[in-house]
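Q: give me coordinates for this.
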Amino acid sequence: PGGNDVRRWRHRMLLILLLGMPAGCAGIGRERVTTPGGTTIEAGVPLPTPEEEGGSAQALPVLGPSSTLEDYLAYAALKNPDLKAAFHAWKAELEKIPQVERLPDPRFTYAYFIRNVETRVGPQRHKFGISQLFPWFGKLRLQGDVQFEKAEAARQRYEARKWRLFYEVRKAYSAYYDLGRSIEITKENIALLDYLEQVARARYQVGSAGYADVIKAQVEQGVLADRLRTLEEQIPPLAAELNAQLNNPLDFPLPIPRTVPEEVLDVPEAQLFAWLADSNPEIQALAAEVRAGERRKELAEKRFYPDVMFGLDYIETGTSPADPPENGKDPIVAAFSLNLPIWRESYRAGVRQALEETSALRLRRIERINLLGARLKTALFNYHDADRKVRLYRNTLIPKAEQSLKATESAF
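A: Sure thing, here's the model as predicted:
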C-alpha cells in the first residue's frame, strides 16, 4: 500500500504539471510593434501614451505673445482629448492580438464516484482529468492576422485624427491672427480719419472747404468705430474655438498671434494625388480593413475543418481485500476528441458573408479616394486663387491705395 501511495502522488504531480504546461506555449504572438512616432516596443509591453512617446524633453509649450503656430500644434497634440481617445482606441486593438492568438484555456475536470466502481484491483473513487483544445492548423494565426489589421486600421484612424486636429488648429489660429490684424488696421484707419476730420474742420473754418466734408469724415469715423467694436467682440468666440482644440477652458486668455507662416506649395499636383492614394491615413485605414476582411474569409474557410482535443484522465483506485496482483493500481487514460463540422451550408454562408463585407470595404475605399480627390482639387483651386489675390494686393492694389492716400492728403 505504501508503494501505491507514492505512485498515486507521482501521478497527481504529473497531472498538475500537465495542467500548467499549455499556459506557456499556447500562442504565436507577434514580437514587436511600431508606434506612429517611430517607437518600437516588445509585444506585451504597455504602449507609451502620446505624451510619453514624445520623450521627457517634450514638455507642454507655454502659449504667450511670442508663441508660433508650431507651439500651438505641439500643445494641441499633447492635450487634445479626442486625439488621446484615438490613441487609446488603437492601443486597445493592439492588446487584443495576444488574446486571439492564444490557445483556449485548458480544462480540468474532477469526478467523484458516488457509487464506487468495483474492479479486480480495487474500487474506483475519484477521477481527475486535464484536456486541451487545439484549433485546426492556421486558425490562431489567421485570428491574429485579422486583429493585427484591425489594429493597423485603428492606428491609421489615429493618424487621420492627428492631421485633422492640426488642420483645425491652423484654421482657428489663422482666423485669430486675421482678426488681430483687422483690429490693428481698423485702428490705423480711425487714426487717419481723425486726422482728416481735423483737417476738414480747419479748412471749413477758413472757408476753403464745405461743411459736407466734415460730416463725411465724421460719418466714416462712426462706421469704423462700429466696425472696431464688432471686431473686438469677436475675440472671445474665436479664442474659445481655438481653446476647444487645445483642451483649455473656453475663457482661457489666449494672446492674438503676431505672425502666421507663409507656406509655398512647390509639389507637382500629380504627386499630391499620388500621395493621396498611397499615404492618406483614412484610405490606409480602409485598406487595412480590406486586408482584415480577406483574412476573415480564410478564417471562415477553416470552419470546414475540425478542432482537436487531447486529454489525460487519472482514476484513483482503492485497494481490494483480496490483494490481487497490481492491487490498487491507478489507471491513466489518454483521450482524444474532435468536433464534427457537418453544417456545411452554415460555413459556406460565413465565407460568403466575409466576401460581401470585403467587397463593401473595397468599394468604400474607392469612394473615399474619389471624394478626397475632389476635395484636393477644391483645395488646390482655393490655394492658387488666394496666391493670385496675395500677389494682386501686394504688387498692384496696395501700392495704388498708398498713392491714392497721398493724393488725398495733398488735396486736403
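
Q: okay, CA-based contacts and neighbour counts for the rest of this
A: OK.

Q: got a list of what Lys171 touches?
A: If you count contacts by CA atoms under 8 Å, 6 or more residues apart in numbering, Lys171 has none.

Q: please, which helix or strand holds it?
A: Secondary structure assignment for Lys171, by DSSP states H and E: helix 139-205.

Q: what does Ala374 give?
A: Per DSSP H and E: Ala374 is located in helix 344-392.

Q: for that helix, which helices and strands make contact with it?
A: In terms of contacts (3 or more CA pairs under 8 Å, 6 or more residues apart in numbering; DSSP states H and E), helix 344-392 is packed against helix 269-279, helix 281-301.

Q: that one: what's the following helix or strand?
A: Following the chain from helix 344-392 toward its C-terminal end, the next helix or strand by DSSP H and E is helix 398-411.

Q: can you report how many residues lie near the nearest residue to Asp278 once chain neighbours are set aside?
A: Of all residues beyond its chain neighbours, the one nearest Asp278 is Gln284 (7.5 Å), with distances taken as CA to CA, 6 or more residues apart in numbering. Neighbours of Gln284 under the rule other CA atoms under 10 Å: 22.

Q: next: Glu101.
A: Other residues lying near Glu101 total 21 when counted by other CA under 10 Å.

Q: now show me the structure for the sequence below, then we'll compare the two:
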Amino acid sequence: MRPAQSKKRQNQLKRHLLAASLVAASSVGCSMPARQRSPLAVNRDASPTEQAPLSIAADAVAPGVVDSPVSVGNQEVQPVVYNDNVVLAAPTFSALLAAVDEEETGEDKDDDENNKKSDSKSDDAQSDEAAATVPPPVVGAQQPVEYFLSIALTQHPQIAAARQRVAAATYVIPQVTALPDPVFTNQFWPIQDQALQTAGGRVGHQMALSQGVPWPEKLRTKGAIASREVQMAQAEVDRIEREITESVRLAYYEVWFADRAIEIIEETRDLIEDLTKVAEARYRSGGTQQDVLRAQLESDRLDDQLVVLTRQKEVAQANLATLLQQPISLLPQATKELGLTNVPEQLDALVNLAEQCNPELRGLTWEIQRDRQKEKLACLQKYPDLQVGLNYSIINDNVNVISPVANGHDNISFTVGTTLPIWRDKINAGIREAAFRRSSTTERLEAQRDSIYGRLRGLLAEADALVEQTEIYEDRIVPRTEDTLKLAIADYRGKRTDFFTLIETYRQLLAYETQLARFKASLAGTVAKIDRTVGCP
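A: Model prediction:
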C-alpha cells in the first residue's frame, strides 16, 4: 500500500503544480500585491477545495512576460500578466492534464467518487439546515401589520447599513485613544575614517527609540468624542427604523383600504343584480326599458371601479413587498380587521414623549455633547505634548580609533522633549470654531423641537377630525342611507318612485361606505405618522 500512496501523493503534487502554474490570485487589502508574489507559491498542506478557482478574465488585455519560463516535466509554462493577475499559460496544458490523469489508478478514481458523494451529502445537509432557518413564505395568507413590521425591521438593507455604521464607529474609539506609533531610527557611518569619534572609541551605530505621549486629557477627550459619534450613529439607526415602520404601516393601510373597497363593490354587485331583476319584472309588466338599461349601466360601472381598485391594490402590495424585500410573486395580504389603536389626545404628553424618544432630537443632543467635547479638545491644545526616547550608541575600539584611552563601552542615553504651543492665534481660532459649531447644533436642536411640536399639533388635529368623521359616518350617515335605500327599493317595487331616485340613493350608500373605509385607513395612517414623530418604539 505504501508505493500506491506515494504514487498518489506524487500525482496530487503534480496537479497542485499545474494549478499553481495556471493562476496566482491577486491580493487585496493589506496583503502583498500579486506582482510581488511568486507565481509558483503553493500551499501543499491545503486541500484541493481550498485552492483558488481557475479562471481568466475575458477582457484581459496587454499580456506581458514577467519572468522566465517554468519547467513542469517536459513542458515549459510561460508566466503572463493579465490586469494584475499572474497567469502561467502552457500551449500543451491539456496534454499535461491528460498525462497526469492516465497515471492515476483505479483506486484513486474510486476515492474521488466517494469523496464527491460525501461532499454532495454534506452540501445537501448544509442547504437543508439553511433552509430550515428561513421561514417559508406564505402565499396569499392574511397577516396583521405587526407581522410585516417584524420582517421589515429584520431584513431592510437601510437598517442593516445603519447598524454596520454603528459597528464601524465603535472601532474608532480604540484608535483615537491609543498612543501614536513609536519611532525607531538608526544612524551609522559606513566609512570608518569619517565616523564620529569619542573618548571611548569610534561610533559605529547610533540607535534611537522615541515615543510621543500626548497630554493625557487629550486622549480621553478624543475617546469621548468617538463615543458620542457612536451614540449619534445609533440614533440614526432608530430614526431609520421609525421611518421604515411608518412606510410599512402606510403601505399596509393602503392594501387594507383597497381590499375593503373591493369588498364593498362585491357586496353592491348583488344589490345591483336584484335591482336589475326588479326593473326587468316591471318592464315585462308594462314598465319602461330605460330602468333595465340603467341597472345594466350601473353593473358595468361597478366593473370599471373594480378594475381601478384592483390596480390600486396591486400597487399598494408592490410598495409593501418592496419594503419587505419580498419577490414580486409574493404579494402581502391584509387582514379584514384594521387593528386601529386608540388615538392619543393630549398634545403635551406627546411632546414630552418626543423629547425622550424622538431619534432626531436624541441624535442632535448627542451631537451637542460631541461638539462640547471638541471644544474641550480645542482648549487642550494649549497644553504641550511630550516626547520620550532611548538612545543607544555602539562604540568600537578596534581600528581607526583616535582616542588613546578608548575602551569600547557602549553609550545609553535618554531624551525628553515637549511641544511648544506658542501660536496662540491658531489655538484660539480652533476654540472659537468649536464654540460656533456647538452653538449651531444647539440652534438646530431648537428648530427641530419646534418642527416636531408643530407637526404633532397638525397630526393630532387631523386625527381628531378623522375620528369625528368616522363616528358620524359609521353611526349616522351610513345606517340612515341604508334605511333610505330599503325604503326606496320598496317604493320602486310598489311603483311609488322612479328608478332614478333609487339609483341615486344606491350611489350615495356606495360612496359613503367607501368614504368610511378611507377615513379609517387615513386615521390609521395619521396614527402611524404620530408614532413616527414621537419616536417611541
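
Q: about what we covered before: tell me the residues of structure 2 aligned with the helix holding Lys171 of structure 1.
A: Taking TM-score structural alignment as the measure, structure 2 aligns residues 218-284 with helix 139-205 of structure 1.

Q: and stretch 370-380 of structure 1, by the same measure?
A: Aligned by TM-score structural alignment, stretch 370-380 of structure 1 corresponds to residues 450-460 of structure 2.

Q: what's the mean deviation for the matching stretch versus structure 1?
A: Aligned to structure 1 and superposed, stretch 450-460 of structure 2 gives a mean residue distance of 1.0 Å (mean CA distance after the TM-score superposition for structure 1).

Q: quick one: contacts of that stretch?
A: Applying CA under 8 Å, 6+ apart, the contact partners of stretch 450-460 of structure 2 are Pro344, Glu345, Leu347, Leu350, Val351, Ala354, Thr526, Lys529, Ile530, Thr533.

Q: doesn't the last one lie inside a helix?
A: Which is Thr533 of structure 2. Yes: secondary structure of Thr533 of structure 2, determined by DSSP: H, G, I helix; E, B strand; the rest coil: located in a helix.

Q: out of the helices and strands packed on helix 344-392 of structure 1, deepest packed?
A: helix 281-301 (a mean of 22; mean count of other CA atoms under 10 Å).

Q: which other helices and strands contact that one?
A: helix 139-205, helix 344-392.

Q: now the angle between helix 281-301 and the shortest one, please.
A: It stands for helix 344-392 of structure 1. When axes from the mean of the first three to the mean of the last three CA atoms, to 10 degrees is applied, the directions of helix 344-392 of structure 1 and helix 281-301 differ by 170 degrees.

Q: and Arg249 of structure 2, what does it touch?
A: With contacts defined as CA under 8 Å, 6+ apart, Arg249 of structure 2 is in contact with Val145, Leu149, Gly525, Ala528.

Q: could you find the closest non-adjacent residue to the third one?
A: Closest residue to Gly525 of structure 2 apart from its sequence neighbours, by CA to CA, 6+ apart: Leu250 at 5.4 Å.

Q: want to throw the helices and strands packed on helix 281-301 of structure 1 into CSV with distance to Pro237 of structure 1?
A: Putting those into CSV (distance: least, CA to CA, whole Å) gives the following:
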stretch, distance to Pro237 of structure 1
helix 139-205, 10
helix 344-392, 25
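
Q: deepest-packed of the ones you listed, please.
A: Across these, the average number of neighbours (mean count of other CA under 10 Å) peaks for helix 139-205, which reaches a mean of 19.

Q: what lines up with Gly204 of structure 2 in structure 1?
A: In structure 1, the residue matched to Gly204 of structure 2 (TM-score structural alignment) is Arg125.
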